[in-house]
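Colleague: sequence-free structure coming up:
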């Protein structure tokens, strides 16, 4: 029998299926009774689940990254689908198909990487092109960069998500840069490539998506600057030419400032044209992806609106159910 994925579940469904544990918390209700709050995941998405009357021994029997066989029933709670569990069993990883559980980019990763190479290796600045080549000839780096997500729960939170995010930004920049001749094209493209490069080691993504110890303690901005410095030294070794100090400084600044505001984790505000452009392009792609996902994945099919999204501070308008937003104005 074929499995049922998260995106096939709806209110009132009985569930008897295997899932990956993305997160687990043992909590107590108002009466002091313990229950388990679990985030279950497969390649199509994740769903929250609760098991009432849990025990500490049961909570210790599995961890994020393990696989569970669960039974229960779905319900809509505060606008979101969740599973009320009646039974769970820990599964041996050898009994499941790993590709069923980690979400992956819907785009062809090989084609995305080919497009990345096409845009970056066409740059005319010899120092930036040599720097990029040092990244692209590093097989270990390429393997990580093409499989890493761009986040754990927010935008592009799936394998290949980082590559997809970066290539989208490169494509947007490639289309609009003729409108902004004052921006250094090669510098912006390189900054786009490098802005989230630290995420390849900030995150773990072989099973459940999580932060590594270094990711928790240091973060991808600092880790990205360290990786850049390492590759610049390698570039100098391979080319025999010094790397321009100001060019390196501008690249470092783009990495550490691309979040755009102190409250969003930027230690510095964008202070160059290329850094400003990177921040707004990055924010645009992240927001469009996040808003689109909330609309697309909303389980309430009969409503014109999503539930209130705490992280976004608003509800989102989906349109009248059954009517496409096709721009038909014939009645006006």
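Modeller: Perfect, I can see it now. Since the model is a prediction, treat every value here as computed from it, not as a measurement.
Colleague: going forward, measure contacts and count neighbours with C-alpha atoms only.
Modeller: Fine.
Colleague: Give me the spatial nearest neighbour of residue 56, chain neighbours excluded.
Modeller: residue 26 (7.7 Å; CA to CA, 6 or more residues apart in numbering).
Colleague: Run through the residues that contact that neighbour.
Modeller: Shown in contact with residue 26 (CA atoms under 8 Å, 6 or more residues apart in numbering): 34-37, 56, 59.
Colleague: give me the element it is part of.
Modeller: Assigned by DSSP states H and E, residue 26 belongs to strand 14-28.
Colleague: Do you have the strands of the protein handy? List them.
Modeller: 14-28, 34-42, 45-52, 67-77, 80-91, 203-204, 210-211 (DSSP state E).
Colleague: any idea how far stretch 293-311 is from the chain center?
Modeller: The chain centre lies 19 Å from the centre of stretch 293-311; the measure is CA atoms, centre = their mean, to the nearest Å.
Colleague: er, stretch 58-68 actually
Modeller: Worked out by CA atoms, centre = their mean, stretch 58-68 lies 23 Å from the chain centre.
Colleague: How about stretch 178-187?
Modeller: 28 Å.
Colleague: Start and end of that stretch, how far apart?
Modeller: Counting by CA to CA, to the nearest Å, you get 14 Å between the two ends of stretch 178-187.
Colleague: buried residues in that stretch?
Modeller: For stretch 178-187, the neighbour count (16 or more other CA atoms under 10 Å) marks 183, 185-187 as buried.
Colleague: quick one on the thing from earlier: so the strand holding residue 26 versus strand 80-91, what angle?
Modeller: If you take axes from the mean of the first three to the mean of the last three CA atoms, to 10 degrees, strand 14-28 sits at 90 degrees to strand 80-91.
Colleague: can you give me the helices for the protein?
Modeller: For the chain, applying DSSP state H gives helices covering 56-60, 109-120, 126-136, 139-145, 161-176, 185-194, 199-202, 213-217, 220-239, 245-257, 273-297.
Colleague: The ones you listed: which one's closest to residue 69?
Modeller: helix 56-60 (13.8 Å; CA to CA).
Colleague: what's the closest one in contact with?
Modeller: 26, 36.
Colleague: Turn the helices of the chain into JSON lines, including distance to residue 102.
Modeller: Formatted as JSON lines, the helices of the chain follow (distance: least, CA to CA, whole Å):
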{"stretch": "helix 56-60", "distance to residue 102": "22"}
{"stretch": "helix 109-120", "distance to residue 102": "15"}
{"stretch": "helix 126-136", "distance to residue 102": "25"}
{"stretch": "helix 139-145", "distance to residue 102": "15"}
{"stretch": "helix 161-176", "distance to residue 102": "12"}
{"stretch": "helix 185-194", "distance to residue 102": "24"}
{"stretch": "helix 199-202", "distance to residue 102": "16"}
{"stretch": "helix 213-217", "distance to residue 102": "20"}
{"stretch": "helix 220-239", "distance to residue 102": "22"}
{"stretch": "helix 245-257", "distance to residue 102": "28"}
{"stretch": "helix 273-297", "distance to residue 102": "17"}
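Colleague: okay, pairing it with this:
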């Protein structure tokens, strides 16, 4: 398995037809049936450079490699070793194929490995934020310190560094896929959204100028529900509540409980609650209400902007940039329904 082993990021850069081997932790595994009733699997694996979705077809080989000797799993569809792989490290050999104009990754061999061995420990393959957590924490503290009045006091109450909310908030992902789907992803995304929203708020003049403390609190709290919607096990995953209730409703409910515990005024509670409920900006994107205050408008705009900028970065990460389409135009990004352009070759 160690021969020409590649990271997920390196695999994504390979051309169609190229073979590879890799190791990663299983985020998702689902057995399905083809038109002939034969089992195949969809797999998502992650390492510290990212995640990829792959297919394991019925003619692929599964190996129990836990003792360092290959022992073939003859009937993977009935094997508990295969059905319980979520959260475990595996080794794979595969090939880059093409399906509907997009790269598809097919694993021809899957190796089940000893999770206790240092080189295979699942937690060591989980992707983390590209920014040092201590830097993120400093930026978070600076934003909170700039808030005055009861809203500032409420943030310091809510994000008490010894409390469970902060301990969760600091490490949780912001998604399972699409954007910031890694350890510290929620912290990174929330800070960036808040910094963008605060910049917009400072640029607005006249009667529509937003209250800056409310903008900061709304930005930091807008995805509060993701503490209940997602888990790390050891990679990002969804809870039942996150799947059937969604983070917006979960966050609003959690915020209300904590606002009542603190004794937040009705006006402040309503203004912040409105931001949590409206931050997706459109009802078709999941917001129960539309942004109706200057503060809610800048937070929802910043949230959408950070999401799209992340998608741009992720989509063009393997491109050189420049004038040639093959060097500068990304594959279709399904989350944003567009191809992205990396027009500056020196852009990272």
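Modeller: That came through, no problem. Just so it is clear, the structure is predicted and the values come from calculations on it, not from any experiment.
Colleague: Now the strand holding residue 26 of structure 1 on structure 2. Mean distance?
Modeller: By mean CA distance after the TM-score superposition for structure 1, the fitted strand 14-28 of structure 1 averages 2.3 Å away from its aligned residues in structure 2.
Colleague: Can you mark which positions in that strand are buried?
Modeller: Buried residues in strand 14-28 of structure 1 (16+ other CA under 10 Å): 14-16, 18-24, 26.
Colleague: Ok, stretch 5-23 of structure 2 next?
Modeller: 5, 7-9, 11-12, 19-23.
Colleague: How about stretch 84-104 of structure 2?
Modeller: Applying a neighbour-count criterion of 16+ other CA under 10 Å, the buried positions in stretch 84-104 of structure 2 are 85-97, 103-104.
Colleague: got it, and stretch 32-40 of structure 2?
Modeller: So for stretch 32-40 of structure 2, counting by 16+ other CA under 10 Å, buried means 39-40.
Colleague: Show me how far it is from its chain's centre.
Modeller: The answer for stretch 32-40 of structure 2 is 30 Å, by CA atoms, centre = their mean.
Colleague: For it, give me every contacting residue.
Modeller: Counting by CA under 8 Å, 6+ apart, 31, 41-42, 55-58, 77 sit against stretch 32-40 of structure 2.
Colleague: Please apply the same query to stretch 188-199 of structure 2.
Modeller: Outside stretch 188-199 of structure 2, the residues touching it (CA under 8 Å, 6+ apart) are 129, 131, 136, 139-140, 174, 180, 212, 215-216, 218-223, 298-299, 301-303, 306.
Colleague: Likewise for stretch 224-241 of structure 1?
Modeller: With CA under 8 Å, 6+ apart, stretch 224-241 of structure 1 has contacts from 130-131, 134-135, 194-199, 242-243, 252, 255-256.
Colleague: Of all pairs in those, which one is the farthest apart?
Modeller: 199 and 242 (27.3 Å).
Colleague: For residue 186 of structure 1, list the residues it contacts.
Modeller: 123-125, 128.
Colleague: go with 7 Å
Modeller: By CA atoms under 7 Å, 6 or more residues apart in numbering, the contact set of residue 186 of structure 1 is 123, 125.
Colleague: which of residue 199 and residue 242 of structure 1 has more neighbours?
Modeller: residue 199 (24 against 12; other CA atoms under 10 Å).
Colleague: residues near the nearest residue to that one once chain neighbours are set aside, how many?
Modeller: Of all residues not flanking residue 199 of structure 1 in the chain, residue 220 sits nearest, at 5.3 Å (CA to CA, 6+ apart). The tally of other residues near residue 220 of structure 1 (other CA under 10 Å) stands at 24.
Colleague: how near is the aligned partner of residue 220 of structure 1 in structure 2 to residue 189 of structure 2?
Modeller: Alignment note (TM-score structural alignment): residue 220 of structure 1 maps to residue 247 of structure 2. Residue 247 of structure 2 is 15 Å from residue 189 of structure 2, where distance means CA to CA.
Colleague: now swap in residue 122 of structure 2 and tell me
Modeller: 24 Å.
Colleague: Residue 113 of structure 2 now?
Modeller: Taken as CA to CA, the span from residue 113 of structure 2 to residue 189 of structure 2 is 34 Å.
Colleague: With residue 315 of structure 2 instead?
Modeller: Taking CA to CA, one finds residue 315 of structure 2 at 17 Å from residue 189 of structure 2.
Colleague: of those two, who's got more company?
Modeller: A direct count of neighbours by other CA under 10 Å for residue 315 of structure 2 and residue 189 places residue 189 higher, at 24 against 19.
Colleague: counterpart of the more buried one in structure 1?
Modeller: Aligned by TM-score structural alignment, residue 189 of structure 2 pairs with residue 165 of structure 1.
Colleague: Over to residue 265 of structure 2?
Modeller: Checking TM-score structural alignment: residue 265 of structure 2 goes with residue 244.
Colleague: which position in structure 1 aligns with residue 112 of structure 2?
Modeller: By TM-score structural alignment, residue 112 of structure 2 lines up with residue 90.
Colleague: for residue 237 of structure 2, same thing?
Modeller: By TM-score structural alignment, residue 237 of structure 2 lines up with residue 210 in structure 1.
Colleague: Go ahead and confirm its match touches residue 201.
Modeller: No. Counting by CA atoms under 7 Å, residue 210 of structure 1 does not reach residue 201; the two are 10.7 Å apart.
Colleague: What's the local residue count around residue 318 of structure 1?
Modeller: Residue 318 of structure 1: 19 neighbours (other CA under 10 Å).
Colleague: That one matches what in structure 2?
Modeller: Structural alignment places residue 318 of structure 1 opposite residue 342 in structure 2 (criterion: TM-score structural alignment).
Colleague: one step back: most neighbours among the contacts of stretch 224-241 of structure 1, which one is it?
Modeller: Going by other CA under 10 Å, residue 255 tops the contacts of stretch 224-241 of structure 1 with 30 neighbours.
Colleague: roughly how far apart are that one and residue 300 of structure 1?
Modeller: Taken as CA to CA, the span from residue 255 of structure 1 to residue 300 of structure 1 is 39 Å.
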